[in-house]
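Just the structure for this:
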Amino acid sequence: MKTQTNQLISPYGGKLVDLLAPAEELPDLKAQASELPTVRISERSVCDLELLATGAFSPLETFMGEEDYRRVLAEMRLKDGHLFPIPITLPVDPVPHIGLDQKITLCNAKNELLAVMTIDEIYEWDLGEAAECVFKSQDVRHPLVAEMHRWGKLCISGRLQILQLPKHYDFQDIRLTAEQTRRRLEELDCNNVVAFQTRNPLHRVHEELIKRATEESDGTLLLHPVVGMTKPGDVDHYTRVRTYRALAAHYHDPKRVLLALLPLAMRMAGPREAVWHALIRRNFGANHLIVGRDHASPGVDSTGKPFYGPYDAQELMEQSSEELGVTLVPFREFVYLPDEDRYEEVSKVKAGTQTASLSGTQVREQYLNAGKRIPEWFTRPEVADILSETHPPRHR
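Predicted coordinates:
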């Protein structure tokens, strides 16, 4: 009989938050919820609620009150001192049933009742202050800054009792909570877990990087794509997840990879977001996180200047790594060597060596839009097939 000797890193703060109402209380709570004033929350807040409920944001237990919010803006910390770089708030418009000690029901766009909140804080927030602190810009070319102009002018906080998690009808077998992910990783007998955050299809260069990172750490890969809200214009999650499944099934050791989906609403906050991603992945059991160039970048501002430097996210993550207990694995730049049919780090390629690479724009314009097959040196045939199905050529 095999003895379990390995132990995953503990959740941030020591334990996973669990806000799901006990089963024996649900009938009465649902009956009560149906009689309460209802607040319909945004898609972003629904994503946040799901991750709050299941411990992904541990040690945070509810939408932030004012003291937590102010300290997160100024210091990237909760009021109790825990590192937390992104404000998780519930903005609402002022309406008569929003009041202190008032119980309300939170529902989604389909009017499904998700949670009961007992309001114990109501406070105003300032868009300019939040944008400057979190995104270092008030430029509406930043998708979150633009979105914030549509948010309610008040934030509310209070105890949450979760009636049900948002319903998802696709990929249910790999939509794993933090607790479920930890159980799966424990079954794989992991010593180190390397998390890879992605919102894009994976090509051969990504595959090479994550394989080397897991081998160097003697770890297991947590392939953890975001399937909540990403950057406008990104490939849809249904297409992306199909490519991830194909790669995990055909090109990874099943004993050293776990594919799990994360319903996260990204903020595209660059450096702060990288630290947030590390905190979240610790709650899922990872003690390493791959962070690439321009991690969680929204692109360029209205003057054409990048919102963040290419390595700002890696630098802030490195500064926070020891406190978080999550080691930074920098995304190194690789190129393909046609004469040797392999990928290698740019820093190790001798001058004059023939290399090949493709940009995302080239893939779209020269291959997908033109109806040409993406070369196998760049992407696996299974991935190329899925992308071709989803992006038929313009002349078809």
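
from here on, contacts and neighbour counts on C-alpha atoms
Fine.

and the nearest residue to V291 once chain neighbours are set aside, how far is that from V194?
Of all residues not flanking V291 in the chain, P330 sits nearest, at 5.2 Å (C-alpha to C-alpha, 6 or more residues apart in numbering). P330 sits 12 Å away from V194, going by C-alpha to C-alpha, to the nearest Å.

For these two, indicate the residue with more neighbours.
The neighbour comparison of P330 against V194 (other C-alpha atoms under 10 Å) goes to V194, with 30 against 18.

ok, now how distant is the more buried one from I9?
Distance, V194 to I9, by C-alpha to C-alpha: 12 Å.

With E215 instead?
19 Å.

which one of the two has more residues nearby?
Using other C-alpha under 10 Å, the more surrounded residue of E215 and I9 is I9, with 19 against 14.

Help me confirm that that one comes into contact with L279.
No. Using C-alpha atoms under 8 Å as the test, I9 is too far from L279 to be in contact (11.6 Å).

what is in contact with P330 and V194 at once?
Residues touching both P330 and V194 by C-alpha atoms under 8 Å, 6 or more residues apart in numbering: I290.

Does the residue nearest to V291 touch Q314 like I think?
Yes. P330 lies in contact with Q314 (C-alpha under 8 Å); the separation is 6.9 Å.

how far is the longest strand along the chain from where the chain is centred?
Assignment by DSSP state E gives strand 113-124 as the longest strand of the chain. Averaging C-alpha positions (C-alpha atoms, centre = their mean, to the nearest Å) puts strand 113-124 24 Å from its chain's average.

so what does whatever helix or strand comes next after it touch, helix or strand wise?
Remark: after strand 113-124, the chain's next helix or strand is helix 127-135, criterion DSSP states H and E. Counting contacts by 3 or more C-alpha pairs under 8 Å, 6 or more residues apart in numbering; DSSP states H and E, helix 127-135 is packed against helix 66-75.

From the contact counts, what lies against the helix it packs on?
When contacts are defined as 3+ C-alpha pairs under 8 Å, 6+ apart, helix 66-75 packs onto helix 127-135.

now the other sequence, so there's something to compare against:
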Amino acid sequence: MNAPHGGILKDLVARDAPIHDQLKAEAETLPDITLTERQLCDLELILNGGFSPLEGFMNEADYKSIVDTLRLADGALFAMPINLDVSQEDIAAKNIAPGARLALRDPRDDEALAIITVDDVYQPDRVKEAVQVFGADDPAHPAVAYLRNTVQDYYVGGKVQAIQLPTHFDYVDLRCT
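Below is the predicted model of the structure:
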């Protein structure tokens, strides 16, 4: 069997019942972010180890390193930034700042899936991101159009503590993670 990318599989799901219950209770007391569908997919891959060696959404150092070199700040190959984008309004309303803890919620059923501890909040260079990651700043490119038109102005980086994976009702027999 091949080793996971980065050498260690980062399965972040809280499988110990007391820890799970503690995180779930804490999430109910925290400000929250309701994820977009894309952020939900990214979070699921972070939690189940699909994005190993990531343990959360990328901080600014990892983001800049990936945009410049397609590697994490520690040198591990990782070709795509995995970001939690938020609006300036959310930053102000939810007091999003380094050290803050926020519950991350499923947009489909409002379940708390994880808690992020914020490392940093930063404004990305989206033109540079488009050129370096997608090869062009061409609005006809679907990923560039998404980056330009849908992604919010700020990124929040930080490690996550998983409460549970998202619940799926489609293709359940094909989901092996």
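
Superposing both, give me the TM-score.
Superposed pair, TM-score by TM-score structural alignment, normalised by the length of the second structure: 0.91. Supporting alignment: 170 aligned residues with a C-alpha RMSD of 1.2 Å.

Quick check: buried residues in the longest strand of the first structure?
113-119, 122 (16 or more other C-alpha atoms under 10 Å).

now do stretch 104-114 of the second structure
Neighbour-count burial for stretch 104-114 of the second structure, with 16+ other C-alpha under 10 Å as criterion, is recorded at 104-107, 111-114.

Which member of these is positioned nearest G7 of the second structure?
The nearest member of those to G7 of the second structure, counting by C-alpha to C-alpha, is A114 at 23.6 Å.

The closest residue to that closest one other than its chain neighbours - how many residues pack around it?
Spatially, and ignoring its direct neighbours in sequence, A114 of the second structure is nearest to A162 (4.3 Å; C-alpha to C-alpha, 6+ apart). A162 of the second structure has 29 neighbouring residues, counting by other C-alpha under 10 Å.

How about E60 of the second structure?
21.

go on, the one 10 residues further on?
Burial measure for L70 of the second structure: 20 neighbouring residues, criterion other C-alpha under 10 Å.

contacting residues around it?
L70 of the second structure touches 77-80, 133, counting by C-alpha under 8 Å, 6+ apart.

same thing but at 7 Å, please
77-79 (C-alpha atoms under 7 Å, 6 or more residues apart in numbering).

Tell me which of those you also see in the first structure.
Checking the contacts of L70 of the second structure against the first structure (both residues aligned by TM-score structural alignment, their matches' C-alpha atoms under 7 Å), the contacts still present are 77-79.

Where in the second structure does the longest helix seen in the first structure align, residue-wise?
What stands out as the longest helix in the first structure, according to DSSP state H, is helix 237-251. Alignment note (TM-score structural alignment): helix 237-251 of the first structure is unmatched in the second structure.

now that helix, how far from the chain's geometric center?
Averaged over its C-alpha atoms, helix 237-251 of the first structure has a centre that lies 17 Å from its chain's centre (C-alpha atoms, centre = their mean).

and if you look at stretch 4-16 of the second structure?
From the chain centre to the centre of stretch 4-16 of the second structure is a distance of 15 Å (C-alpha atoms, centre = their mean).

again, but for stretch 6-23 of the second structure
Averaging C-alpha positions (C-alpha atoms, centre = their mean) puts stretch 6-23 of the second structure 16 Å from its chain's average.

Now do that stretch: distance from first to last residue.
27 Å.

before we move on, the earlier item: got a list of contacts for the longest strand of the first structure?
33, 65-66, 99-107, 153-166.

so how many other residues sit close to the aligned residue in the first structure for T69 of the second structure?
T69 of the second structure maps onto E75 of the first structure when the alignment is built from TM-score structural alignment. Using other C-alpha under 10 Å, the number of residues around E75 of the first structure comes to 14.

With adjacent residues omitted, what lies nearest to E75 of the first structure?
P85 (7.9 Å).

What is the aligned counterpart of the one you found in the second structure?
By TM-score structural alignment, P85 of the first structure lines up with A79.

Its match is in contact with I66, isn't it?
Yes. Between A79 of the second structure and I66 there is a contact at 6.5 Å, judged by C-alpha atoms under 7 Å.

more crowded one of these two?
I66 (25 against 15).

gap between that one and F134 of the second structure?
Distance of I66 of the second structure to F134 of the second structure, given as C-alpha to C-alpha: 12 Å.

And for D21 of the second structure?
41 Å.

of the two, who's got more company?
F134 (16 against 13).

who touches D62 of the second structure in this structure?
D62 of the second structure neighbours (C-alpha under 7 Å, 6+ apart): 72-73.

Show residues contacting whatever helix or strand comes next after the longest helix of the first structure.
If you walk from helix 237-251 of the first structure toward the C-terminus, the next helix or strand you reach (DSSP H and E) is strand 257-259. Strand 257-259 of the first structure is contacted from outside by 174, 220-224, using C-alpha under 7 Å, 6+ apart.

Quick check: the aligned residue for G50 of the second structure in the first structure?
By TM-score structural alignment, G50 of the second structure lines up with A56.

Confirm its match sits in a helix?
No. Counting by DSSP: H, G, I helix; E, B strand; the rest coil, A56 of the first structure falls outside a helix, being coil.

Count the residues that sit near it.
Count around A56 of the first structure with other C-alpha under 10 Å applied: 27.

mind checking how far it is from T62 of the first structure?
A56 of the first structure is 12 Å from T62 of the first structure, where distance means C-alpha to C-alpha.

now swap in E186 of the first structure and tell me
28 Å.

what residue of the second structure matches up with the residue nearest to V291 of the first structure?
Here P330 of the first structure stays unmatched in the second structure, going by TM-score structural alignment.

ok, now how distant is P330 of the first structure from E35 of the first structure?
Distance from P330 of the first structure to E35 of the first structure, by C-alpha to C-alpha: 51 Å.

show me where the stretch 1-150 of the first structure has strands.
38-40, 91-92, 103-107, 113-124 (DSSP state E, counting those that start in this stretch).

so which of the ones you listed comes closest to L49 of the first structure?
Closest among the strands of the stretch 1-150 of the first structure, using C-alpha to C-alpha: strand 113-124, at 8.7 Å.

What's the average distance for that closest one when superposed on the second structure?
Compared with the second structure after the fit, strand 113-124 of the first structure shows a mean deviation of 0.9 Å (mean C-alpha distance after the TM-score superposition for the first structure).

show me what contacts the spatially most central residue of the second structure?
Centroid-nearest residue in the second structure: F57, 3.7 Å away (criterion: C-alpha atoms, centre = their mean). F57 of the second structure makes contacts with 82-84, 157-159, as judged by C-alpha under 7 Å, 6+ apart.
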